[in-house]
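> Predicted model follows, preceded by the sequence.
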Amino acid sequence: MSDSQDYPVSAAAGAGTPAELDARLVSCRACPRLVAWREETARTKRAAFRDWEYWGRPVPGFGPADAPLVISGLAPAAHGANRTGRMFTGDQAGDLLFATLHELGLASRATATHRGDGLELHGVRVTAPVHCAPPANLPTTGERDTCRPWLARELQLLRPTARAVVVLGGFGWQAVMPALRQAGWDLPRPRPAFGHGVRTALTHTDGATAPLTLFGCYHVSRRNVQTRRLTPGMLREVLAEAAHTAGLPFVRPEAG
C-alpha cells in the first residue's frame, strides 16, 4: 500500500502523535520520481561521502512534539538530509540555521552533522512540506500536493502548542499555505505574499485555538548566504521575533 498515492492521506490521518506520524512517513513511496531520485542518489553518493550509508528515504520532522515554534523549509537536500536522515543536517543551509538557533539558545549545539550527534532543539520543530529530496531541489506541484497531508497532520498535532511558524523561502511559503488551511487555519484573502520579515496572524476555524503567527524569511540556501541576500543578522532577527511571539525563552541578540 505504501507505493500508492493514497498512502499519505490514510497514513497521516491515522497518526495520533508526531512520533507515530514520523514512523509512518519514512515508509512512503507515493511519488515515483522522488523515490527513484532519492534512492539513486543514495546509491551513487557524492565522492566526499562515499563512506556514508545514505538515509535515502523520506525525511521526517525534527524537534519536540510540543514545540511552540515551527520552522519549515521546502524539501531535503540530496546530499544533506537525504544522506543524514534529519532535516537541514549535513549541508551548508543547516550550518547557518542551527548555528543561529544555538546562538539564540534554541538548540543544544551549533553544528548538525548526523542523526546521532546529540543535537536537541528547545521548543522548536523543523519540518518541510515535501519530505523527499527532489531533482534540482525543486518538486513538481503534483509531488508537493501529494506530500501535503504529512505537513497538514503535523500542524494539526502541534496545534495545542504551536504559536509561530517561520517559512524559509518563497517556494516553501507557497507550499505551506495550503497545508495550514488543511490543518484548520483561516488564511487571509488575498493570501499574504512572501517577503523577508513578512508576518501575518492566523486564526483557527475552531474559534478556540490560540492565534498562529506566520513569518516569512529568505531561505538559508548557500546562494542566498553567499550573495548576502540573507545575512546571519537577518536570519537571527526573524528567528528571535518568532521565538518571542511563540513565548520561548531565548538569548536576545545584540543590536547591530
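Happy to help now that I have it.
> make it CA atoms for all contacts and neighbour counts henceforth
OK.
> can you pull out the strands in this protein?
Taking DSSP state E as the test, the strands found in the chain are 69-72, 124-127, 164-168, 199-202, 212-217.
> and among those strands, the most buried is which?
For these, the largest average neighbour count (mean count of other Cα atoms under 10 Å) is found in strand 164-168, namely a mean of 27.
> what's in contact with that strand?
Strand 164-168 is contacted by residues 68-74, 173, 176, 212-220, 239, 242-243, 245-246 when judged by Cα atoms under 8 Å, 6 or more residues apart in numbering.
> ok, now stretch 55-65?
By Cα under 8 Å, 6+ apart, stretch 55-65 touches 17-19, 22, 25-28, 35, 38-39, 41-42, 76, 81-87, 120-128, 131-133, 158.
> And the strands of the chain: which comes nearest residue 47?
Nearest of those to residue 47, taken as Cα to Cα: strand 124-127 at 27.4 Å.
> Which strands or helices does that closest one pack on?
On a contact count with 3 or more Cα pairs under 8 Å, 6 or more residues apart in numbering; DSSP states H and E, strand 124-127 meets strand 69-72.
> and here's the other structure:
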Amino acid sequence: MREGPDLAPGARTLLEVDRLVEGCTACPRLVEFREKVSTERRAAFRDQTYWGRGVPSFGDGQAGVVVVGLAPAAHGSNRTGRMFTGDRSGQVLVAAMHRTGFASQPTAVSRDDGLVLTGARIVAPVHCVPPDNKPTPDERRRCSPYLGRELELLAPTVRVAVVLGGFGWVALLATLRDQGWSVPRPRPRFGHGAKVRIGHPDGRELTVLGCFHVSPHNTSTGRLTPQMVDDVLLEARRLAGLEPVTTETRM
C-alpha cells in the first residue's frame, strides 16, 4: 500500500499535500506517539479533543518566504492541528511575524482564531510530533517528499527560506539537493544569521537564512530575543521583494 509520502510528488495543489499529511501513517513510531499524547493529554487541556494526526503546513499559497520549523509540539500543534499554534514557541513566532508584517494578529491559539499569513508559509521537515522532540533521520527522510512537493508548488513565488534551528537547516538543504538545487559542499553550517544563496538549474535562486529556534529553551534564556527574530524576518521580507512593513501591511 502506498503511503502519503509516496503520493506527494503527484499532488497538484498545496491543499492536496495538506490532505496527504493529515492522513499519513508512514512512520509507526510517530503515529503511536501522536495518538498516545492525544489520549493521555495534558491536565490543562483534559477537556479538549486533540488533533492527533499529521499537522499540515499553514499560510499563503503564494508565499515569498517559507519558515521552516522542526516538527509539531506535543500539546501545541498536535493538539490544535496547526503549525506553531497553542504553545510558547508559537506565541514567540507569530508575534514576531505580526510585527514584521506577515501575520494578521500577534497570537495563535486555535485553528479557528482568524489568523491569516500573507507572504509567508510555515512548513516543517516532519509533520508528526516525535518523542522528546527528536525525529530520527529515517523519519525525516520519509517525510521529506511533502516538503519537496510544497517547494515545487511554491516555485513561482518563493525566494527565501527562514530556517528555525539546525535540524530544519539540515533537512531543508537535503531536500533541495534531492530536487537538483546546487547546495554547496561541504554543506553550509547552521547559525543564527547564517545566509546562503542556492541556485537551481532552471535559473531560480533561494536565499536560506538561519535563525535559532523559537523554543522556550532559547527564548527564556535570552539566547534568542524578539529583536533577533524580527531582524531575520525583516531581512527575509527584503530579500523576497515584499513591501516594507507598514500599519496596512500588518492588516
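Arrived safely, thanks for sending. Just so you know, these numbers come straight off a predicted model, no measurement behind them.
> So after superposing, what's the score?
Comparison of the two superposed chains (TM-score structural alignment, normalised by the length of structure 2) gives a TM-score of 0.95, and 246 aligned residues with a Cα RMSD of 1.1 Å.
> which residue lines up with residue 219 of structure 1 in structure 2?
Aligned by TM-score structural alignment, residue 219 of structure 1 pairs with residue 213 of structure 2.
> And for residue 190 of structure 1, the neighbour number?
6 (other Cα atoms under 10 Å).
> how near is it to residue 215 of structure 1?
Computed with Cα to Cα, to the nearest Å, the distance linking residue 190 of structure 1 and residue 215 of structure 1 is 16 Å.
> Nearest to residue 184 of structure 1 among the strands of structure 1 would be which one?
Across these, residue 184 of structure 1 has its closest neighbour in strand 199-202 (10.1 Å, Cα to Cα).
> Over which residues of structure 2 does that closest one lie when aligned?
So strand 199-202 of structure 1 sits over residues 195-198 in structure 2, by TM-score structural alignment.
> Next: stretch 77-91 of structure 1.
Taking TM-score structural alignment, stretch 77-91 of structure 1 hits residues 73-87 over in structure 2.
> same thing with stretch 100-111 of structure 1?
The aligned range for stretch 100-111 of structure 1 is 96-107, by TM-score structural alignment.
> So which residues make contact with that stretch?
The contact list for stretch 96-107 of structure 2 (Cα under 8 Å, 6+ apart) reads 90-91, 94-95, 115-120, 226, 229-230, 233-234, 245-246, 249-251.
> what does residue 57 of structure 1 align to in structure 2?
Using TM-score structural alignment, residue 57 of structure 1 sits opposite residue 53 in structure 2.
> Tell me, how many residues neighbour that match?
Residue 53 of structure 2, neighbours per other Cα under 10 Å, totals 23.
> Summarise which helices and strands the lengthiest helix in structure 1 is packed against.
Identified as the longest helix of structure 1 according to DSSP state H is helix 141-158. When contacts are defined as 3+ Cα pairs under 8 Å, 6+ apart, helix 141-158 of structure 1 sits against helix 7-13, helix 18-25, helix 170-182.
> and that helix, how far from structure 2 on average?
Taken over the aligned residues, the distance from helix 141-158 of structure 1 to structure 2 averages 0.8 Å (mean Cα distance after the TM-score superposition for structure 1).
> which residues in structure 2 does that helix match up with?
Taking TM-score structural alignment, helix 141-158 of structure 1 hits residues 137-154 over in structure 2.
> Mind listing what's buried along that stretch?
Judged by neighbour count using 16 or more other Cα atoms under 10 Å, the buried positions of stretch 137-154 of structure 2 are 139-151, 153-154.
> swap in stretch 230-240 of structure 2?
Neighbour counts using 16+ other Cα under 10 Å place 230, 232-237, 240 of stretch 230-240 of structure 2 among the buried residues.
> ok, now stretch 187-197 of structure 2?
Buried, per 16+ other Cα under 10 Å, within stretch 187-197 of structure 2: 190-193, 195-196.
> Which two among these are spaced furthest apart?
It's 192 and 196 that sit farthest apart of the buried residues of stretch 187-197 of structure 2, by Cα to Cα, at 12.1 Å.
> picking up where we left off before, show the buried residues in the contacts of stretch 96-107 of structure 2.
90-91, 94-95, 115-120, 229-230, 233-234, 245, 249-250.
> quick one: which of those residues sit in helices?
90-91, 94-95, 229-230, 233-234.
> With distance to residue 105 of structure 2 as added columns, please give those residues in JSON lines.
Below are these laid out as JSON lines (distance: Cα to Cα, whole Å):
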{"residue": "90", "distance to residue 105 of structure 2": "12"}
{"residue": "91", "distance to residue 105 of structure 2": "11"}
{"residue": "94", "distance to residue 105 of structure 2": "8"}
{"residue": "95", "distance to residue 105 of structure 2": "7"}
{"residue": "229", "distance to residue 105 of structure 2": "17"}
{"residue": "230", "distance to residue 105 of structure 2": "15"}
{"residue": "233", "distance to residue 105 of structure 2": "16"}
{"residue": "234", "distance to residue 105 of structure 2": "17"}
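> coming back round to it: tabulate the buried residues of stretch 187-197 of structure 2 (a markdown table), appending distance to residue 5 of structure 2.
Below are these laid out as a markdown table (distance: Cα to Cα, whole Å):
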| residue | distance to residue 5 of structure 2 |
| --- | --- |
| 190 | 27 |
| 191 | 29 |
| 192 | 30 |
| 193 | 32 |
| 195 | 29 |
| 196 | 28 |
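> Quote the end-to-end distance of stretch 94-108 of structure 2.
Terminal-residue distance, stretch 94-108 of structure 2 (Cα to Cα): 7 Å.
> Next, the buried residues of that stretch.
So, applying 16+ other Cα under 10 Å, buried residues of stretch 94-108 of structure 2: 94-108.
> how distant is it from the center of its chain?
In terms of Cα atoms, centre = their mean, to the nearest Å, the centre of stretch 94-108 of structure 2 is found 15 Å from the chain centre.
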